[in-house]
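1. no FASTA, just this:
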């Protein structure tokens, strides 16, 4: 089986998470500069087989699209052209940053480590991926 990858897209940096080959366990992968995101994914897909890329869908409380959605749509068009054989799915990502922060607190990370926005983005991507996995089962 191929892996699943999740993206917590941001205008400056983007968190990434990945599954194992059996698509059972979601793990944080890294955080990359959004300007390098497409190249990073293209390079990663040469090393590891990717089945689906799950991209967080940021919405406001009343189900309206967030401001960053236009940037995400542009990215999806570029991604589809670059890697046309990889499926793209969307998952509602409301509250993932808050959940990520709470996860950091619950795991006992120090205040200094909880301020690391890269780690928050990576954990958010992991939560997006885990949510997708739950919805599939």
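-> On my side now, so go ahead. Computed from a predicted structure; not experimentally measured. Residues are numbered from 1 along each chain as shown.
2. C-alpha from now on. contacts and neighbour counts both.
-> Will do.
3. Secondary structure element for the residue lying closest to residue 132 once chain neighbours are set aside, which one?
-> Once flanking residues are discounted, residue 132 sits nearest to residue 91: 6.7 Å by Cα to Cα, 6 or more residues apart in numbering. Counting by DSSP states H and E, the element that carries residue 91 is strand 87-92.
4. Next one for the comparison:
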């Protein structure tokens, strides 16, 4: 099996998480400057096989897409164009940033560490991936 790669797209930073090859465990990989993401991805795909991209889908409480979706659509279009053989699925990412922050608190990270927005993005991508894996099994 190949890995699943989850993407928490942001205007400045993009969080990335991956599964193990058996697709059992979700792990944060890194946070990349968004303008460097496609270079990062090309390098990563030279080393690892990925069978699916998960991209967070920001929704509002009333289930409508959020304003940031306008930035994500061109990103997805480019991702499809650059890597046409790897399918893309969308995953609801509501509350992932809040959950990531709470995870940092629960993990005992100090206030200064919790202010690291790159870490929040990476943890958010991991939560997106974990929720996908959980829903896949149930």
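-> Happy to help now that I have it. The structure displayed is predicted, hence computed values, not measured ones.
5. And the contacts of the strand holding residue 91 of structure 1?
-> Residues outside strand 87-92 of structure 1 that contact it (Cα atoms under 8 Å, 6 or more residues apart in numbering): 51-59, 128, 131-132.
6. What residues in structure 2 pair up with the host helix or strand of residue 39 of structure 1?
-> Secondary structure from DSSP H and E places residue 39 of structure 1 in helix 37-47. Counting by TM-score structural alignment, helix 37-47 of structure 1 lines up with residues 37-47 of structure 2.
7. tell me the average deviation of that stretch from structure 1 after fitting.
-> Superposed on structure 1, stretch 37-47 of structure 2 shows a mean distance of 1.4 Å to its aligned residues (mean Cα distance after the TM-score superposition for structure 1).
8. Start from the N-terminal end of structure 1 and give the strands.
-> When assigned using DSSP state E, the strands of structure 1 occupy the ranges 3-8, 13-19, 26-33, 50-57, 87-92.
9. What degree of burial does residue 108 of structure 1 show, as a neighbour count?
-> Around residue 108 of structure 1 there are 11 other residues, counting by other Cα atoms under 10 Å.
10. Let me fix that, I meant to ask about residue 50 of structure 1.
-> Neighbourhood size, residue 50 of structure 1 [other Cα under 10 Å]: 22.
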